[in-house]
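Visitor: sequence unknown, structure follows:
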């Protein structure tokens, strides 16, 4: 079984900031996890190292790629030349984002699910979580539009007191 720690170490070898950047030994964990062709990947990594060294020969450290996403953007035009490497780099970008977004979602749930709200149903909890997770998007909405729409759809919203 391929463990999460080994996966993270292998992903780190695709990070341009890493001291083990493009180390075949470190990346080999990804080969088994994502069924990459080992021989092709080895050749692609060697070629990519030389290509990146030539690209960055006269470039200052500030202008060099600093993240895995930068690396994927650089490799984009060369996708056919480095198919295995490019595929693993794209998978790595997605894995990083999905684990970070999952952690963010759990943090949002922790804030929402307080002792006062312990009895709320799953549907309401899910809706509040979506609002919390997408807070930037929610803040950009005009609430007056929603109030007007609600008033239009529910014209007779009166509470009868007895």
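Guide: Done, it's in. Keep in mind that what you see is a predicted model, and the values were worked out from it rather than measured.

Visitor: okay, CA-based contacts and neighbour counts for the rest of this
Guide: OK.

Visitor: Spell out which helix or strand contains the most centrally placed residue in the chain, please.
Guide: Ranked by distance to the mean C-alpha position of the chain (CA atoms, centre = their mean), the top residue is residue 97 at 1.2 Å. Residue 97 belongs to helix 83-112 when elements are defined using DSSP states H and E.

Visitor: for that helix, which positions count as buried?
Guide: In terms of neighbour count (16 or more other CA atoms under 10 Å), helix 83-112 has its buried residues at 83-86, 88-90, 92-93, 105, 108-109, 112.

Visitor: just checking, what packs against the very next helix or strand once past that helix?
Guide: Sequence-wise, the next helix or strand beyond helix 83-112 is helix 122-133, with elements assigned using DSSP H and E. Counting contacts by 3 or more CA pairs under 8 Å, 6 or more residues apart in numbering; DSSP states H and E, the secondary-structure elements packed against helix 122-133 are helix 83-112.

Visitor: what about versus this one:
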């Protein structure tokens, strides 16, 4: 792709890529000032979570306890077998570099906390408790004041909160004057659109959506789909380009790095002679494991067998 057409670049926080003096992003901006650089939000959020957790003593103790629980059960096949019988899912280890791994470590304890405590109590009171090396005090069981009372009953869910914020945008967080200034600024930066016309098109599109009570727009993708369905690309040309630019700007490279991590696991030493087609297929199955588990392989085998049987014999 010619560099002059680039409108976005996204890297992690490594200096050689995101450095403001001699990093890759700075060298590209020198050749194309419209190639906006965005630091990967997932990497930044991961670093923020790790450093924030390391500054709070309660959080350090919490994750230290999770790690101690995992080490306690994983270092003994007998203890691990008892854990698997007591809980439908097993404990996970945390990671110092991937915050998502800590989230996965919290889920089993959060969802099956009572089962885990009961198991530890049984192991501590067992006549063979010395084999488990369990030390601790039995907890005092406290009944809930109201049946079914949980913290989930309080406040909005994450989905409800997002919907509330998106609906609030329709009332307008920016007044028309500031919105016009932003449109002019975008028009000055990008030669792909006109700022004044963009402002007028936003006002017209807002009036159109206000009159269409049957249409609900909450994402940029839905908005551009509505524009395309309403007419052709000449209806709101500048607004269409602005939305395309916004959707083009990369904000994360975590999914790309995940695919390379899968390739490292698949392309092992004993598979060094693997062809490109098979490597791509295995990488796809590995990165999209959830979708692959939904496939009925018996149907795939039957379709493959029927296709092979229809081949013309020479």
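Guide: In hand now; what should we look at? What you are looking at is a predicted structure, and each value in this text was computed from that prediction instead of being measured.

Visitor: from the chain's centre, how far out does the helix holding residue 97 of the first structure sit?
Guide: Helix 83-112 of the first structure has its average C-alpha position 3 Å from the chain's average C-alpha position, going by CA atoms, centre = their mean, to the nearest Å.

Visitor: any idea of the angle it forms with helix 122-133?
Guide: The directions of helix 83-112 of the first structure and helix 122-133 differ by 110 degrees, with axes from the mean of the first three to the mean of the last three CA atoms, to 10 degrees as the criterion.

Visitor: what does residue 44 of the first structure align to in the second structure?
Guide: Superposed on the second structure with TM-score structural alignment, residue 44 of the first structure falls opposite residue 197.

Visitor: Skipping its backbone neighbours, what lies nearest that match in space?
Guide: residue 238 (6.8 Å; CA to CA, 6 or more residues apart in numbering).

Visitor: Might you report the residue contacts of that neighbour?
Guide: Residues touching residue 238 of the second structure, when contacts are defined by CA atoms under 8 Å, 6 or more residues apart in numbering, comprise 193, 194, 197, 198, 201.

Visitor: Check those against residue 41 of the second structure and report the nearest one.
Guide: When these are ranked by distance to residue 41 of the second structure (CA to CA), residue 193 comes first, at 27.2 Å.

Visitor: From what I see, the closest one and residue 243 are in contact.
Guide: No. The pair residue 193 of the second structure and residue 243 fails to qualify as a contact (CA atoms under 8 Å) at a distance of 11.1 Å.

Visitor: returning to what we had before: quick one: the residue nearest to residue 197 of the second structure and residue 196 of the second structure, what's the gap?
Guide: Taking CA to CA, to the nearest Å as the measure, residue 238 of the second structure and residue 196 of the second structure are separated by 10 Å.

Visitor: wait, isn't residue 42 of the second structure in contact with residue 254?
Guide: Yes. Using CA under 8 Å, residue 42 of the second structure is in contact with residue 254, at 6.6 Å.

Visitor: The second structure: strands as residue ranges?
Guide: Counting by DSSP state E, the segments of the second structure that form strands are 8-11, 36-39.
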